[in-house]
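# generate a structure from the sequence data that follows.
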Amino acid sequence: MKYLLVREDDEGEDELWGRCANVEGLFVDPVPPPREVLTFRGCTPAGPLREAVSRPGESTALLGNGYVEASDDTQVDWWELVDAVVLAHHPSRSDPSLVDVVVGAGVKGAGGGGFRRSGPSRFELFVGNNVSAGQSLRVDGLLAPRQDPAKIPMELIGCEPTGRLLSALRRPRKREGDWAELWALDRTGQVMAHPAVGLGIDGTRPSVLGGTLIDITLTDGGDDRPAPAARPVWEAWYQGVPTVPNQWAPYSSQGRSAWLRLALHARRPRRPDRSGGVHHLDGRFVTDVPGLHCAMSEALAGPGGYFGWGWDAFRDCLCGGFGLTPPFTLIWHDADIARQAPADAVSACEGLLSYAEEIVQVLEDVGVTVVLA
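Sure, this is the predicted structure:
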């Protein structure tokens, strides 16, 4: 059995609901949000957006993924933007010193989704790694109601239900809104990951594996599922926590991101932080942001180790609790490869430094001696 279905009981203790041999529909691409057109009115552009609207004779520019934060004196909310593109820009009619910017993007609410203007409000656009792209007086189209994305089902194959799950299967209601965790086990029985899944049951049948097992179709497999590109990464981690350097290198950016997530789940038991010493970062395969964090984690925590999967997480790790704190020395071998990576693989920060250069600055700011070799 490679999977466990686990749910918290009323006392907050983990309770086993079933064991499963396999899962169909675990690896899926999320349904992309529909494209919308937003107009940022009275905008004071900054960073990447300022650069985009200042290009003479050009109106279209790529901003990538980001979010809009709306706030006033009583509430804060935000909306995620997927693949945002500047479609047009022109001086604002209300104030020619400001700019109206038209942006196309997939839009989904990442916050409470209940923001209502009750007074003077601020709308701020962030792109890349929490880089502010400017503030606006309002955003036309942002507060429109949106439908929830379609649910993607999941099928538990070869399931051995416990009494609690058997009881749930006999009930006429489908337990919509109830959630559990699907614990994915490696070959040693250690938990690799535990995405949340809905307990709405759409049907059952005798298992394709035979015997007394059953197959259970869940209405909603949840939003925590890995992408198809993560499947070979999970297969590698199924053999156990990696112990050989650079096993992450052959994978795509999505695969490398999945590697970092598994490394986070597989964190070794907490141990006292240490400082000092010389650590070597193998930069031969640092061709994108996830690759940088894979290599950095390996340099500071060993193969299969974890030391942040993104900008904020990396800064948090440097504060302690992950086995190593500054000061120490980091020798970054083949550092030029990260600097020469394709433009779409490095997130610009305020249009001045690449992501890799910003990481170096963060390290040096907290007392790490960085040697670029």
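# please count neighbours and contacts with C-alpha atoms only from this point.
Will do.
# residue 158 versus the residue sitting furthest away from the middle of the chain, what's the distance?
Distance from the C-alpha centroid of the chain peaks at residue 211, with 39.2 Å (C-alpha atoms, centre = their mean). Look at residue 211 and residue 158: by C-alpha to C-alpha, to the nearest Å, they are 9 Å apart.
# and stretch 144-163, what's buried?
152-161 (16 or more other C-alpha atoms under 10 Å).
# helices along this structure, start to end?
Secondary structure of the chain (DSSP state H): helices at 47-53, 163-170, 231-238, 253-265, 289-301, 311-318, 336-339, 355-365.
# which of those sits closest to residue 92?
The closest of the helices of the chain to residue 92 is helix 47-53. By C-alpha to C-alpha, the value is 12.8 Å.
# run through the neighbouring helices and strands of that closest one.
strand 61-71, strand 131-136 (3 or more C-alpha pairs under 8 Å, 6 or more residues apart in numbering; DSSP states H and E).
# go again with 6 Å.
The elements that helix 47-53 packs onto, with contact taken as 3 or more C-alpha pairs under 6 Å, 6 or more residues apart in numbering; DSSP states H and E, are strand 131-136.
# kindly calculate the angle that the strand it packs on makes with strand 61-71.
On the basis of axes from the mean of the first three to the mean of the last three C-alpha atoms, to 10 degrees, strand 131-136 is oriented at 60 degrees to strand 61-71.
# tell me how far the residue farthest from the centre of the chain lies from residue 17.
For residue 211, the distance to residue 17 (C-alpha to C-alpha) stands at 19 Å.
# ok, now residue 328?
According to C-alpha to C-alpha, residue 328 stands 46 Å off from residue 17.
# of these two, who's got more company?
residue 17 (21 against 18; other C-alpha atoms under 10 Å).
# what about stretch 24-42, how long is it end to end?
Using C-alpha to C-alpha, first and last residues of stretch 24-42 are 49 Å apart.
# off-centre distance for the longest strand along the chain?
Taking DSSP state E as the assignment, the strand of the chain that covers the most residues is strand 76-91. Taking C-alpha atoms, centre = their mean, to the nearest Å, one finds strand 76-91 lying 19 Å from the centre of the chain it belongs to.
# residues contacting that strand, please?
59-70, 99-111, 115 (C-alpha atoms under 6 Å, 6 or more residues apart in numbering).
# circling back: ok, the residue farthest from the centre of the chain to residue 163 distance?
18 Å.
# before we move on, what about residue 63?
51 Å.
# now do residue 225
26 Å.
# please apply the same query to residue 334.
Residue 334 is 57 Å from residue 163, by C-alpha to C-alpha.
# so which of the helices of the chain comes closest to residue 141?
The closest of those to residue 141 is helix 47-53. By C-alpha to C-alpha, the value is 18.9 Å.
# run through who's touching that closest one.
The contact list for helix 47-53 (C-alpha under 6 Å, 6+ apart) reads 61, 133, 350-351.
# can I get the buried part of those residues as one ChimeraX selection?
Here is the ChimeraX command that picks out the buried ones among those, judged by 16+ other C-alpha under 10 Å:
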select :61,133,350
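# one more sequence to fold, the one below, so I can look at both together:
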Amino acid sequence: MPIPSRWRLLDHDTDTVVAECDDIDGLFTDRVFPVPPVYERYTLLGCTPEGPLRAAVDGTGPAWLGNIYLEGVHAPCSATADCLTCYETGEQLLDVRVVGHTEAAGGLLDVELDARIGAPLAANERPLYDMWRAGGPTAPNQWAGLERSDRYLWVQAARAHQVHAPDKPAGTVYHLDGRHVTDYDAFYCAIGEAINGPGGWFGGDLFWLHECAGTGDAGATPGFRLIWHDAEIARTHLVPGYDRKAWSVAVTFDDLVDRLTDDGVQVELR
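Got it, this is the predicted structure:
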């Protein structure tokens, strides 16, 4: 009886069989389980300790704190706004232990920790945290000078700080500034601002674009008119191919226009 192939390769989008093979050289590497954690030294600057951290600093409680969840805080919204109050990072400091502290200015403390972090934040995320902490973008196209990876982070921050308000009246006309739509994430930066102003959010992928445009509750009543200025720039850049950021078939300019029109948006290209 023949020995069956060990591996079957399938296309991610269609599940079509690409090949069957006996083995894949390089697929397995030597690893030791469990993987030992890598600990780093972190310092909480200008800290006001509370709860278990205060007890650890005062010596009235254990120095070991376990896992600590991180979230970024931004300036408060208006009293009538129903919005998220933080840019949720999903980050944790793991197996945290307080190892020391020093007095800082104004009676605050700098607290030193030994801890492990699963996925450190990228340095280029700091300006976005600082911007939303100060109240968010104040003018259109502040994202235009960013690289694509940073534009993606911009869209995620815009969603986290989305202000939920009634959709604008039916018949409202929106103007999309297309001068900087040179990649897929730039489109979402631009349409978010077209619908909801600087730092606004109106989807970050095709699914959420459909949800926002087709069902509402994202700033615009469905069936709205969208005037896309300088649309030729996006037509030139968003072309068929493979998107090595999303690791999938690239979403084209025509795909975006078709999705909008299918959801009832009156798209006017200029």
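# residue contacts, residue 107 of the second structure?
Per C-alpha under 6 Å, 6+ apart, neighbours of residue 107 of the second structure: none.
# hmm, residue 203 of the second structure is touching residue 209, no?
Yes. Using C-alpha atoms under 6 Å, residue 203 of the second structure is in contact with residue 209, at 4.6 Å.
# trace residue 54 of the second structure over to the first structure, please.
Using TM-score structural alignment, the equivalent of residue 54 of the second structure in the first structure is residue 166.
# what's around its match, how many residues?
Residue 166 of the first structure is flanked by 13 other residues according to other C-alpha under 10 Å.
# distance check, it against residue 207 of the first structure.
Counting by C-alpha to C-alpha, the gap from residue 166 of the first structure to residue 207 of the first structure is 15 Å.
# with residue 373 of the first structure instead?
57 Å.
# those two: who's more crowded?
Taking neighbours as other C-alpha under 10 Å, residue 373 of the first structure and residue 207 compare with residue 207 leading, 16 against 11.
# skipping adjacent residues, who's closest to the more buried one in space?
residue 214 (4.2 Å; C-alpha to C-alpha, 6 or more residues apart in numbering).
# ok, residue 314 of the first structure next?
Leaving aside its sequence neighbours, residue 314 of the first structure is closest to residue 308 (4.1 Å, by C-alpha to C-alpha, 6+ apart).
# what's the burial count for the equivalent of the one you found over in the second structure?
In the second structure, residue 308 of the first structure lines up with residue 203, judged by TM-score structural alignment. Residues contacting residue 203 of the second structure under the criterion other C-alpha under 10 Å number 23.
# check the gap between the aligned partner of residue 222 of the second structure in the first structure and residue 373 of the first structure for me.
Under the alignment (TM-score structural alignment), residue 222 of the second structure pairs with residue 326 in the first structure. According to C-alpha to C-alpha, residue 326 of the first structure and residue 373 of the first structure sit 20 Å apart.
# same question for residue 23 of the first structure.
For residue 23 of the first structure, the distance to residue 373 of the first structure - C-alpha to C-alpha - is 45 Å.
# now swap in residue 245 of the first structure and tell me
Residue 245 of the first structure is 19 Å from residue 373 of the first structure, by C-alpha to C-alpha.
# again with residue 90 of the first structure
Look at residue 90 of the first structure and residue 373 of the first structure: by C-alpha to C-alpha, they are 46 Å apart.
# could you do residue 244 of the first structure as well?
Residue 244 of the first structure is 23 Å from residue 373 of the first structure, by C-alpha to C-alpha.
# out of the contacts of strand 76-91 of the first structure, which are buried?
Buried subset of the contacts of strand 76-91 of the first structure (neighbour count, 16+ other C-alpha under 10 Å): 59-70, 99-109, 115.
# and the residue positioned nearest the centre of the first structure, how far is that from residue 178 of the first structure?
Closest to where the C-alpha atoms of the first structure average out (C-alpha atoms, centre = their mean) is residue 257, at 8.0 Å. Distance from residue 257 of the first structure to residue 178 of the first structure, counting by C-alpha to C-alpha: 28 Å.
# what's near enough to touch the aligned residue in the first structure for residue 127 of the second structure?
For residue 127 of the second structure, the aligned residue in the first structure is residue 232 (criterion: TM-score structural alignment). Contacts of residue 232 of the first structure were listed using C-alpha under 6 Å, 6+ apart, and none were found.
# got it, and residue 24 of the second structure?
Taking C-alpha under 6 Å, 6+ apart as the definition, residue 24 of the second structure has no contacts.
# rewinding a little: gap between the equivalent of the residue nearest to residue 207 of the first structure over in the second structure and residue 46 of the second structure?
Aligned by TM-score structural alignment, residue 214 of the first structure pairs with residue 110 of the second structure. Applying C-alpha to C-alpha, the value for residue 110 of the second structure to residue 46 of the second structure is 6 Å.
# do residue 52 of the second structure as well
Separation of residue 52 of the second structure from residue 46 of the second structure (C-alpha to C-alpha): 17 Å.
# got it, and residue 87 of the second structure?
From residue 87 of the second structure to residue 46 of the second structure the distance is 20 Å (C-alpha to C-alpha).
# so what's residue 175 of the second structure up against?
194, 226-227.
# make it 8 Å
Contact analysis of residue 175 of the second structure by C-alpha atoms under 8 Å, 6 or more residues apart in numbering lists 194-195, 226-229.
# same check on residue 131 of the first structure?
For residue 131 of the first structure, the contact set (C-alpha under 8 Å, 6+ apart) comprises 47, 349-350.
# ok, the residue nearest to residue 314 of the first structure - contacts?
Going by C-alpha under 8 Å, 6+ apart, the list of residues near residue 308 of the first structure reads 260, 264, 293, 297, 314-317.
# what's the answer for residue 237 of the first structure, then?
186, 192, 262.
# go with 6 Å
By C-alpha under 6 Å, 6+ apart, the contact list for residue 237 of the first structure is empty.
# and whatever residue of the first structure lines up with residue 264 of the second structure, how many neighbours does it have?
Residue correspondence to the first structure (TM-score structural alignment): residue 264 of the second structure is matched to residue 367. A total of 13 residues lie near residue 367 of the first structure under the criterion other C-alpha under 10 Å.
# dump the contacts of helix 47-53 of the first structure to CSV, plus distance to residue 338 of the first structure.
Formatted as CSV, the contacts of helix 47-53 of the first structure follow (distance: C-alpha to C-alpha, whole Å):
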residue, distance to residue 338 of the first structure
61, 24
133, 24
350, 18
351, 17
